[in-house]
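Structural data only, the sequence is not supplied:
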């Protein structure tokens, strides 16, 4: 299995990037939940609140590309892809009700699904591509069609970032042996969000190392998503209702 070579120069570890992604995601979700889900339509929202929301969301746009990059790294280094996908699906299930409550103020909102489903479909797409690869690492058309099907499922299911999310994961996987191409292509794909391409500045400095991350921290990163959504759901539905 091919992986990126570890850089000799100092840089950011995987753990440091995870922390950056979690912090920017939290900032983003404070805007989406505590402000947007609470105030509703823009014309009824005070301009100062709208400006604050815009700042929070612009900062938060950095999170998703970082998570996608780290997902590819995790896939390249995992010893059990099935367990990897299973963990993502498990936390997708655990996160769905908090996600709906935080952003839609209802425990069951069928139109949108949380980002763990997108990440799980992204890993599935990479696994199907890898399974069809020849000795030179070129995926057969069957693998490419299977990856496309994963993107279509994400779009139809309304997962966070939908087809473009799965497509970004696949693109980062296909360019895994060249950080320059990863950053250029990834930034280009995320141009529809003004600040999202800036995430690839951080990713350029990834040093190829996991960094200090004990077992409890690994599960803490997984659990951060449903836990922070639960807290935001409580604030949005009880304190700011």
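Nice, I can see it. Model, not experiment: these values are computed from the prediction.

Every contact and neighbour count from this point should use C-alpha atoms.
Noted.

Just confirm residue 8 contacts residue 209, I think it does.
No. In this structure, residue 8 is not within contact of residue 209 by C-alpha atoms under 8 Å, at 10.4 Å.

Second structure for comparison follows:
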């Protein structure tokens, strides 16, 4: 039955469209021809995809396969980033680090641990509770260890083979956002309120000026995703589940390669 609002597919299409603006700014800002508002509107994209991944995790029939696709996407992006920057080098040495797949995969890992921990608490079983808590803390400790030992040969590969909150795109904020969406999944008003509060917390309160708000630190503009999240009607919409998996890397690599001809 048709419901008012936006389906998951429609929201993803909006996010994909806005993502293009964001990445056009990232790769072509050096030309001084791309307006800064391109990246302002891009702040809403990652939170939308995090929200939709949480929804996908909740409703998928096979969580293992779902997580496997995200992990495989992460690995493909990592090795593709290495290969493409080797063969298409920019004169200003801008790094090609985009890999939201790693963030999304890590979020699903944490959601799995949370479910496991929750079950242990419900059943009052000590071992699952202990293992669950360790599962929540271990990635953080592992990330800190990796960052402190980057000189070790092969550590850079270990960092991407084992994503941690300290290293993935968006860091602890994006991972925490995914957890927040999951824990408040059955309480829409609370979910939207918490999201708004997280966005507000990112405002550079120590520098409440136009420079501070819109030029130095504007991640708080992700609050612009709030209307889209509010309009989500809980329906999946049309298929094309692989659209994001294909479009995301292809448009990034296309823009990056194109930018190499202008530097």
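Structure received. Computed from a prediction, not measured in an experiment: that's the story for all the values here.

ok, back up a step: neighbour count: residue 8 and residue 209 of structure 1, which is higher?
Neighbour totals were compared for residue 8 of structure 1 and residue 209, and residue 209 leads with 15 against 8 (other C-alpha atoms under 10 Å).

And for that one, nearest residue in space, chain neighbours not counted?
In space, and not counting its chain neighbours, residue 209 of structure 1 is closest to residue 13: 5.3 Å by C-alpha to C-alpha, 6 or more residues apart in numbering.

distance of the one you found from residue 27 of structure 1?
As for residue 13 of structure 1, its distance to residue 27 of structure 1 is 21 Å (criterion: C-alpha to C-alpha, to the nearest Å).

Which one's more surrounded, those two?
Remark: of residue 13 of structure 1 and residue 27, residue 27 carries more neighbours, 20 against 17, as counted by other C-alpha under 10 Å.

Aligned counterpart of the more buried one in structure 2, please.
By TM-score structural alignment, residue 27 of structure 1 lines up with residue 21 in structure 2.

Which residues are in contact with the equivalent of residue 190 of structure 1 over in structure 2?
Alignment note: residue 190 of structure 1 maps to residue 199 in structure 2; criterion TM-score structural alignment. Residue 199 of structure 2 sits next to 219-223 when contact means C-alpha atoms under 8 Å, 6 or more residues apart in numbering.

neighbour-wise, which of these leads?
Counting neighbours by other C-alpha under 10 Å, residue 222 comes out on top of the contacts of residue 199 of structure 2 with 23 neighbours.

State which helix of structure 1 is the longest.
helix 81-104 (DSSP state H).

Output the residue interval of structure 2 matched by the helix or strand following that one.
Using DSSP states H and E, the next helix or strand after helix 81-104 of structure 1 towards the C-terminus is helix 115-131. Aligned using TM-score structural alignment, helix 115-131 of structure 1 spans residues 100-116 in structure 2.

Mean per-residue distance, the matching stretch versus structure 1.
The superposed stretch 100-116 of structure 2 is, by mean C-alpha distance after the TM-score superposition for structure 1, a mean 0.6 Å from where its aligned residues fall in structure 1.

ok, the aligned partner of residue 189 of structure 2 in structure 1 - how many residues close by?
Per TM-score structural alignment, the equivalent position to residue 189 of structure 2 in structure 1 is residue 180. Using other C-alpha under 10 Å, the number of residues around residue 180 of structure 1 comes to 13.

Cool, thanks, talk later.
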